[in-house]
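Chemist: I'd like to go over a predicted model; first the sequence, then the structure.
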Amino acid sequence: MDLLRFITCGSVDDGKSTLIGRLLYDSKSILADQLEAVERASKHKNDGEIDLALLTDGLRSEREQGITIDVAYRYFQTPARKFIIVDAPGHIQYTRNMVTGASNCQLAIVLVDARNGVVEQTRRHSLIASMLGIPHIVVAVNKMDLVDYSEDVFSNICIQYAELAKKLNAKQVTFIPMSALNGDNVVDPSQNMSWYEGPTLLNYLETVELDHDVNLTDARFPVQYVIRPQTPDLHDYRGYAGKITSGIFRKGDSVTVLPSGETSTVEAIEFFEEVKDEAFAPMSVILHLADDIDISRGNLIVKSDSQPVVSQNIEALLCWMDTKELKVGSKYTLQHGTFRSRCVVRDIAYQLNVNTYEETEGVESLKLNDIARVVLKTAQPISFDPYSRNRVNGGAILIDETSNVTVGALMLM
């Protein structure tokens, strides 16, 4: 059974938390004690309705204000698939929270209030989803009950978002009309929108094709740990432990170790004490090479006929996540997979307006939640793929050298 990790995003009060609550409630994925707790928290309501948003809005401040502040994660499964739900906040001041939550997602549900259509926060979250390379986008036109389940309203919103999607080069966009509050087209088909012939949200989540979302072309293996037992009976044992982030490795493959450029062949592949002829992403394995090469944590093993970029001069899209400003000339630690190197910010090529998609040049500093294209110089060469080609090997973070806090998310170009 495969796993789908998806994020819900969109404008404030579009009903993201209610949608997740409805999805869990109608699919019978709520434990009895959780349901009792939500019923107790909802008992102050005169109409006796259960506030489904309380299933995800767990912070006290979220419950008091009726908004989502931090990223919330929920797990559930159906007979068809396992799911991890990421509930992202809609407010602009929590852009960094959304980037963090969406970075590992395969699908984004962008909620649109049927009364308001496409608004600035819809554009901002759609841009971030596109930047992060999320291949599947579901536009959930919510609160259709407040517009009398009008087909014309739904069609107009589809036209608006389709124009937006052209600018973002979105790969796959699906539109679903729904009412999260009443459960229309969330788990069960709506009796109020007979004109809609597409899938319900849960049906789409269960059936969306994920096989092509994993890069199986470019074989990449960041070394996490070198296993070299100091016992007489295993004195010839040398293995390299890690997780295959993309591609396929087979016994006998010619491989290159980066950044040194040393070459060898795969002699054996261990997987849970079994010897395999091949392994693929995202398996965690131990590789054995035919030659004794100086390899340590942070090195990258790749197939020799499919090599990444190796450079000290890096261009990347950056989402700044710290209250302290980033300035040209600032120094940080760049972490890419298991590799770390000091780096300096050489230039800010432009700052991107996440609401209008305009590029502003001549910027000398970035503030919290700003997104920009930056130029970095690293102390040691790093081995990476463009983020648009290989998300796992094209992502990196910036770490403050004094506080050790993650201050930036990078999409390498």
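Modeler: Yep, that arrived. Residues are numbered from 1 along each chain as shown.

Chemist: CA only for contacts and neighbour counts going forward, please
Modeler: Noted.

Chemist: Quick one: residues in contact with stretch 115-130.
Modeler: Applying CA atoms under 8 Å, 6 or more residues apart in numbering, the contact partners of stretch 115-130 are 9-12, 90-92, 99, 102, 108, 110-112, 143, 146-147, 157, 160-161, 164, 168-170, 354-356.

Chemist: Quick check: ChimeraX command selecting the buried ones in those.
Modeler: Listed next is the ChimeraX selection for buried residues among the contacts of stretch 115-130, using 16 or more other CA atoms under 10 Å:
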select :9,10,11,12,90,91,92,99,102,108,110,111,112,143,157,161,164,168,170,354,355
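
Chemist: Point out the other helices and strands that the biggest helix by length in the chain packs with.
Modeler: When every helix of the chain is counted residue by residue (DSSP state H), the longest turns out to be helix 151-168. Under the contact definition 3 or more CA pairs under 8 Å, 6 or more residues apart in numbering; DSSP states H and E, helix 151-168 sits against helix 120-131, strand 172-177.

Chemist: buried sites along stretch 285-305?
Modeler: 285-289, 295, 297-304.

Chemist: no, scratch that, I was asking about stretch 315-326
Modeler: Within stretch 315-326, judged by 16+ other CA under 10 Å, the buried ones are 315-322, 326.

Chemist: from these, which two are the most distant?
Modeler: Maximum pairwise distance in the buried residues of stretch 315-326, criterion CA to CA, is 19.9 Å, between 315 and 322.

Chemist: also this one, for the comparison:
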Amino acid sequence: MSAATTYEASDLIAHDIGAYLDAHQHKTLLRFLTCGSVDDGKSTLIGRLLYDAKTIFEDQMAALEADSRRVGTQGGDIDFALLVDGLAAEREQGITIDVAYRFFSTDRRKFIVADTPGHEQYTRNMVTGASTADAAVILIDARRGILTQTRRHSYLVSLLGIRHVILAVNKMDLMGWSQDVFDEIVAEYTAFAAQIGIEQFHAVPLSALRGDNIMTSSEHSPWYTGPSLMTLLETLEVGDDLQADPFRLPVQWVNRPDLDFRGFAGQIASGVVRPGDPVRVLPSGKTSSVARIVTADGDLDLAVAGQSITLTLADEIDVSRGDVLVTADRPPEVADQFEATVVWMDDEALLPGRPYLMKIGARLLGATISEAKYKVDVNTLAQQPAKRLEQNEIGVCTLSLEGNVPFEPYGVNKDLGGFILIDRISNRTVGAGMLHFALRRSHNIHWQDLSVDRVARAGMKNQQGRVIWLTGLSGAGKSTIANLVEKRLHADGRHTYLLDGDNVRHGLNRDLGFTEEDRVENIRRVAEVSKLMLDAGLIVLVSFISPFRAERRMARDLIGAEDFVEVYVNTPLAVAEQRDVKGLYKKARAGELKNFTGIDSAYEPPEAAEITVDTLAMSAAEAAEAIVDWLRTSV
């Protein structure tokens, strides 16, 4: 096997390997990322760092030389980007798609570097790489200057609270090492950085391909008197300021190996902890004190931010995964409604009112964007009105959760202030965000307990409430079937109410149109009304197209799966259009109705409806009877 010659080939390796290993173990670690626009040279820079640091094995070097001749972009010369671009698609296109992490070290420091993609469509991967970084190296192609993606990545770096920023003006060799070009780029970036809150940064002219100003100062830029890129990376301060903050431990796992031990494991997000310290469990608010700090190497007398530990408590209190153990006398806030910045990453737009899952720390709970306040133009930083966020857009929104969470603003504590949003159906990560503050109504509005509850109201009616949700295309026969179902239930002495899509739009939802955002809000309001009627003990019939699975899932979750009965009125589009009782399909085909379901807006059929009625195989009366028969066995 080939041996690696490293940049840190100090005399210790040859004369005292033990001392060398001890010194290596105690080096500081810097996590940094490279970012910027596509083709600015991020992968080439990292490859060059690995090469010049002599951390490449001989067999890797041989493979690199062969790959450079076969798929390289440097005319047969070594293409350092191939050290990082490992996916076949990356090599074929000469771009970075996934986040590539590499480890290397020098005599002074250890490094983990994340090479993030420059293409706009892979902004989500850049956010992933930036989420754990201490520093950011923002590359700029000297030929092209500052581009939109440069500004977007810089704005994200500022939002994510990365403390150290290095502006690497690359490909200076292609600009004749012109100081004027370098100075113009730095001046333009300085003005932009001040607008987004980057108070200071280091600017370095370099050629990643040729190695100029990478490890040592280059003779090609005598006018540049600053440090090389590696010198900067080796000397950036990696502070332990989190240890001065109050103690916070998000619980990742309840450790219960046997009946005699119950501990709470996680990584300390901030502060320090000692046995005997009083702690509080959030969101419940229960208190206890630390009994032991347990690790694989034995108990500790002190643990600090960044350490992964297991705590045992002096009292038997309920602590679960997702709870947070905190300093008893300096707890964070607990709330369920927030203002937050959201970076939207999905092909499908963020729609206010649509339900998502939110993961904050180890806690997973339902979330809804109540309102998109505005989005940010990354070029001008102007705040633009927004009803939705499209892919890669950044906006400020209000966020409502289905339960309380302990939190701190992202600028104070990344672990308690950062979150991701997940699509409830596909489980895709669709967004990432940073909490700003709790909305005041989170603290002032409480659920009022009432003496007469739903069970009492339904009991007086001698029935069990249900929400019967009929969905299908326009013209499928939903309203006709729902009306027949209500007549039969009424004849049976049941207490009912029918909410029809058209009727509701005359009153409660008269202010809503037919955009995707308005349709989501339409269903949300109807679901809330249905829940209130269910609480009154009624059997509620809802006849709405409700074309999107996400909104029907929202209604099911809001009402409760045990009380929600989805009825799919299955009618092919051609048949529904042939009926066209209201003439809507004709108008939609003529372009007079926009966003009409089945024509220029999709209908997503239910995947597991409780009841499906096929209107080609049965009449409206037969369909109604089938629904009533199903209900008689359960209501």
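Modeler: In hand now; what should we look at? It should be emphasised that the depicted structure is a prediction, and the values quoted were computed from it without experimental measurement.

Chemist: number of nearby residues for the closest residue to residue 214 of structure 1 other than its chain neighbours?
Modeler: Spatially, and ignoring its direct neighbours in sequence, residue 214 of structure 1 is nearest to residue 246 (6.9 Å; CA to CA, 6 or more residues apart in numbering). Residue 246 of structure 1: 23 surrounding residues under other CA atoms under 10 Å.

Chemist: residue in structure 2 matching residue 246 of structure 1?
Modeler: When structure 2 is aligned by TM-score structural alignment, residue 246 of structure 1 is paired with residue 270.

Chemist: measure that match to residue 245 of structure 2 for me?
Modeler: 6 Å (CA to CA, to the nearest Å).

Chemist: joint contacts of those two?
Modeler: By CA under 8 Å, 6+ apart, no residue touches both residue 270 of structure 2 and residue 245.

Chemist: now stretch 176-188 of structure 2, how far from the centre of its chain.
Modeler: 37 Å (CA atoms, centre = their mean, to the nearest Å).

Chemist: counterpart of that stretch in structure 1, which residues?
Modeler: Under TM-score structural alignment, the match for stretch 176-188 of structure 2 is residues 148-160.

Chemist: Report all helices and strands that the longest helix seen in structure 2 contacts.
Modeler: Looking across structure 2 with DSSP H, the single longest helix is helix 516-535. Other elements packing on helix 516-535 of structure 2 under the criterion 3+ CA pairs under 8 Å, 6+ apart are helix 454-460, strand 466-471, strand 539-543, helix 549-559.

Chemist: rerun that using 7 Å as the cut-off
Modeler: In terms of contacts (3 or more CA pairs under 7 Å, 6 or more residues apart in numbering; DSSP states H and E), helix 516-535 of structure 2 is packed against strand 466-471, strand 539-543, helix 549-559.

Chemist: how much does that helix deviate in direction from helix 549-559?
Modeler: Counting by axes from the mean of the first three to the mean of the last three CA atoms, to 10 degrees, helix 516-535 of structure 2 lies at 30 degrees to helix 549-559.

Chemist: matching residues in structure 1 for helix 516-535 of structure 2?
Modeler: Using TM-score structural alignment, helix 516-535 of structure 2 pairs with nothing in structure 1.

Chemist: Map residue 332 of structure 1 across to structure 2 for me.
Modeler: Aligned partner of residue 332 of structure 1 by TM-score structural alignment: residue 356.

Chemist: Around that match, count how many other residues there are.
Modeler: 25.

Chemist: what secondary structure does it sit in?
Modeler: strand (DSSP: H, G, I helix; E, B strand; the rest coil).

Chemist: shouldn't it be in contact with residue 426?
Modeler: No: here residue 356 of structure 2 lies out of contact with residue 426, judged by CA atoms under 7 Å, at a distance of 10.6 Å.

Chemist: ok, and what's touching stretch 366-386 of structure 1?
Modeler: 93, 95-96, 258-259, 308-323, 325-327, 341-352, 393-394, 412-413 (CA atoms under 7 Å, 6 or more residues apart in numbering).

Chemist: quick one on the thing from earlier: go ahead and name everything in contact with the match of stretch 176-188 of structure 2.
Modeler: So stretch 148-160 of structure 1 is contacted by 114, 117-118, 175, 177, 192-193 (CA under 7 Å, 6+ apart).

Chemist: Any buried residues in stretch 99-116 of structure 2, and which?
Modeler: Buried-residue list, stretch 99-116 of structure 2, by 16+ other CA under 10 Å: 99-101, 104-106, 108-116.

Chemist: Just these: which are in strands?
Modeler: Among these, the members falling in strands (DSSP state E) are 100-101, 104-105, 109-115.

Chemist: List the contacts of residue 292 of structure 2.
Modeler: 275, 299, 311-312.

Chemist: go on, residue 66 of structure 1?
Modeler: Counted by CA under 7 Å, 6+ apart, residue 66 of structure 1 has zero contacts.

Chemist: Tell me which residue of structure 2 matches up with it.
Modeler: In structure 2, residue 66 of structure 1 lands on residue 94 (TM-score structural alignment).

Chemist: For the residue mapped onto residue 37 of structure 2 from structure 1, give its distance to residue 17 of structure 1.
Modeler: Applying TM-score structural alignment, one finds that residue 37 of structure 2 aligns to residue 11 in structure 1. Distance, residue 11 of structure 1 to residue 17 of structure 1, using CA to CA: 12 Å.

Chemist: For burial, what's the neighbour tally of residue 279 of structure 2?
Modeler: Other residues close to residue 279 of structure 2 by other CA under 10 Å number 24.

Chemist: Going by secondary structure, residue 24 of structure 1 is in what exactly?
Modeler: Taking DSSP states H and E as the definition, one finds residue 24 of structure 1 inside helix 16-26.
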